[in-house]
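*Asks:* I need the structure of the sequence given here:
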Amino acid sequence: MINLTIKSPEIIFVTIKSPEIINVTIKSPEIINVTIKSPEMINVTIKSHEIINLTIKSHEMTNLTIKSPEIIIVTIKSPEMINLTIKSPEIIFVTIKSPEIINVTIKSPEIINVTIKSPEMINVTIKSHEIINLTIKSHEMTNLTIKSPEIIIVTIKSPEMINLTIKSHEIINVTIKSPEMTNLTIKSPEIIIVTIKSPEMTNLTIKSPEIIIVTIKSPEMINLTIKSPEIIIVTIK
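*Replies:* Okay, here's the model as predicted:
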């Protein structure tokens, strides 16, 4: 399949199975179920006012762009993914499973559940006004940036992490488990619970006017900086 363009006021079921897809563009105010299965995919663009279920399975994916004011469930499975961009005012469930991810950008004022599982991850940027659950599991992670005024639960599990930056007006629970961590920066006016477990840590900076509980477990730590006018409990092991 070289070029596929679908324009429809309402799409109920769309299933695309192709060994090779070059360009796929789907424009529809309402999409119920979209399933795309392709070993090779170059460009996929989906624009819809409402998407209920979107499932993409592809062995190789270069560019994937999803623009929708409302997305209920998005599941993406791809061994190789170069660029993934999701823009939506409201996202309910997003699950991304890919052994290799180069660039992932998620922009949404409200995100309920985001799960990213990838052995190798280069750049991940998540911008959201509100994040409920964010889970990232990656064997290697280079850059991770999370910008959200309100974060409820963030869980990051990565054996190797280079740069991690979390900027949030309010953070409830943050759990980071990583055997090796180079730079970790957390900036938040209010942090309730932060738990960091890492055998090796180079730089850790926490800036927050109010911190309730901070627990850091690391056998080796080079630089640790905590700036906060009010700290309730800090435990360093």
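
*Asks:* only C-alpha atoms for contact and neighbour calcs from this point on.
*Replies:* OK.

*Asks:* quick check: which element contains residue 195?
*Replies:* Counting by DSSP states H and E, the secondary-structure element that holds residue 195 is strand 190-197.

*Asks:* report the angle between the helix or strand following that strand and strand 190-197.
*Replies:* Counting by DSSP H and E, the next helix or strand C-terminal to strand 190-197 is strand 200-207. Strand 200-207 and strand 190-197 meet at an angle of 180 degrees, taking axes from the mean of the first three to the mean of the last three C-alpha atoms, to 10 degrees as the criterion.

*Asks:* how about strand 200-207: buried residues?
*Replies:* Along strand 200-207, these residues count as buried under the neighbour rule (16 or more other C-alpha atoms under 10 Å): 200, 201, 203, 204, 205, 206, 207.

*Asks:* chain center to it, what's the gap?
*Replies:* 22 Å (C-alpha atoms, centre = their mean, to the nearest Å).

*Asks:* which other helices and strands does that strand contact?
*Replies:* If you count contacts as 3 or more C-alpha pairs under 8 Å, 6 or more residues apart in numbering; DSSP states H and E, strand 200-207 packs onto strand 180-187, strand 220-227.

*Asks:* quick one more, to check against the first:
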Amino acid sequence: MTTGLHEIPGLTGCADAGTDAPAASGDAQATQEAVAAEPLDAAAVKTIVEKLVADESGAQVIDSAAIAESLPQAKKLVESMKIEPAECADLVVQQSSLDITGINMATAIVAGEKTGESTSYSVASYEDDAKLATAKKAAETKDLQGCDKFSMEMQGMKLNATAEILDATSDADLTVATKSNISMDGKEVPMGSLTLQGFVGPNMVSVAYSGEVEDEKTKLDELTKELNVAVAELNKAQ
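*Replies:* Now for the predicted structure:
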């Protein structure tokens, strides 16, 4: 699951590698066969993300090495936040994926036509079996850990976030959709997001839209189509 981290400056590209994803699709046998697949190396993961944004001008793909270089700054940003309830701080740290050791990852962001609008793509392949097991276990619990509502204070601004798990299916072994909204001073700002994530064997793919959503179902359908393209690319790469 995600709880609004896509909208926090400085954490984009770091909020998906260890994200939790509830709601399963596909049978258990298919999942077991997929888990037996070998994880992809950093180059293969980057290639998949490049294919996902091949038709998007201005899209920049960030690979594992670049993400790793940005982590110290992201860690400092997370540590500077005042998060309430306090128990949600651990969840934010977990989702920020400040340790991607054993995870090959690549991300890309495509700016939308409207100010503040964007779509991000992320593919992570787990070489670390323990991290994969933890992520999948969390995926199956469908648990927001009591953090469906929390606040973050950063750089003098207090942001209130809400998160909700939505029903979703895709071609992935496990699929989850989450909706998050951000408000500041009691007023909702155009920083909400819809995120669709799927596990395919030792891999996780995420497609997230940030901005104003006029028709939730239509946008989810669009994200599902894009996620299925990513799933197909992952299956071809195995």
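
*Asks:* now the TM-score, please.
*Replies:* Comparing the chains after superposition, counting by TM-score structural alignment, normalised by the length of the first structure, produces a TM-score of 0.20; 87 aligned residues with a C-alpha RMSD of 6.3 Å.

*Asks:* would you list the helices and strands packed on strand 200-207 of the first structure in TSV and tack on distance to residue 74 of the first structure and mean neighbour count?
*Replies:* TSV is the format used below for these (distance: least, C-alpha to C-alpha, whole Å; neighbours: other C-alpha atoms under 10 Å):
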stretch	distance to residue 74 of the first structure	mean neighbour count
strand 180-187	28	20
strand 220-227	38	13
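
*Asks:* tell me which of these lies nearest to residue 25 of the first structure.
*Replies:* Taking C-alpha to C-alpha as the measure, those were each checked against residue 25 of the first structure, and strand 180-187 came out nearest at 38.7 Å.

*Asks:* my guess is residue 80 of the second structure contacts residue 152. True?
*Replies:* No - judged on C-alpha atoms under 8 Å, residue 80 of the second structure makes no contact with residue 152 at a distance of 10.0 Å.

*Asks:* the more surrounded of these two?
*Replies:* With neighbours defined as other C-alpha atoms under 10 Å, residue 80 of the second structure and residue 152 compare such that residue 152 has more, 20 against 13.

*Asks:* leaving out sequence neighbours, find the closest residue to that one.
*Replies:* Sequence neighbours aside, residue 83 is the residue nearest to residue 152 of the second structure in space, at 4.6 Å (criterion: C-alpha to C-alpha, 6 or more residues apart in numbering).

*Asks:* before we move on, what about residue 15 of the first structure?
*Replies:* residue 35 (4.7 Å).

*Asks:* for that neighbour, give me its contacts.
*Replies:* By C-alpha atoms under 8 Å, 6 or more residues apart in numbering, the contact set of residue 35 of the first structure is 14, 15, 16, 54, 55, 56, 57.

*Asks:* can you select the buried ones from those in PyMOL?
*Replies:* The PyMOL command for the buried members of those (criterion: 16+ other C-alpha under 10 Å) is given here:
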select buried, resi 54+55+56+57
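
*Asks:* can you list the contacts of residue 35 of the first structure in a markdown table and add distance to residue 224 of the first structure?
*Replies:* As requested, the contacts of residue 35 of the first structure are exported to a markdown table (distance: C-alpha to C-alpha, whole Å):
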| residue | distance to residue 224 of the first structure |
| --- | --- |
| 14 | 52 |
| 15 | 52 |
| 16 | 51 |
| 54 | 43 |
| 55 | 42 |
| 56 | 42 |
| 57 | 42 |
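
*Asks:* out of the contacts of residue 35 of the first structure, the closest to residue 28 of the first structure would be?
*Replies:* residue 14 (11.5 Å).

*Asks:* which residues does the closest one contact?
*Replies:* The contact partners of residue 14 of the first structure, taken as C-alpha under 8 Å, 6+ apart, are 33, 34, 35.

*Asks:* circling back: against residue 111 of the second structure, how distant is the residue nearest to residue 152 of the second structure?
*Replies:* Between residue 83 of the second structure and residue 111 of the second structure the computed distance is 28 Å (C-alpha to C-alpha, to the nearest Å).

*Asks:* can you tell me how far residue 172 of the first structure is from residue 55 of the first structure?
*Replies:* Where residue 55 of the first structure is concerned, residue 172 of the first structure sits at a distance of 31 Å (C-alpha to C-alpha).

*Asks:* residue 93 is in contact with the residue nearest to residue 152 of the second structure, correct?
*Replies:* No - in terms of C-alpha under 8 Å, residue 83 of the second structure does not count as a neighbour of residue 93; the distance is 10.6 Å.

*Asks:* who has more neighbours out of the two?
*Replies:* For residue 83 of the second structure versus residue 93, the count of surrounding residues by other C-alpha under 10 Å is larger for residue 83: 21 against 16.

*Asks:* who does the helix or strand harbouring the more buried one touch, helix- and strand-wise?
*Replies:* Assessed by DSSP H and E, residue 83 of the second structure sits inside strand 82-84. Helices and strands touching strand 82-84 of the second structure, as assessed by 3+ C-alpha pairs under 8 Å, 6+ apart, comprise strand 149-154.

*Asks:* now name the helix or strand holding residue 76 of the first structure.
*Replies:* With elements delineated by DSSP H and E, residue 76 of the first structure resides in strand 70-77, which encompasses its position.

*Asks:* what's in contact with whatever helix or strand comes next after that strand?
*Replies:* Sequence order places strand 80-87 as the next helix or strand after strand 70-77 of the first structure, per DSSP H and E. Counting contacts by C-alpha under 8 Å, 6+ apart, the residues outside strand 80-87 of the first structure that touch it are 59-69, 98-108.
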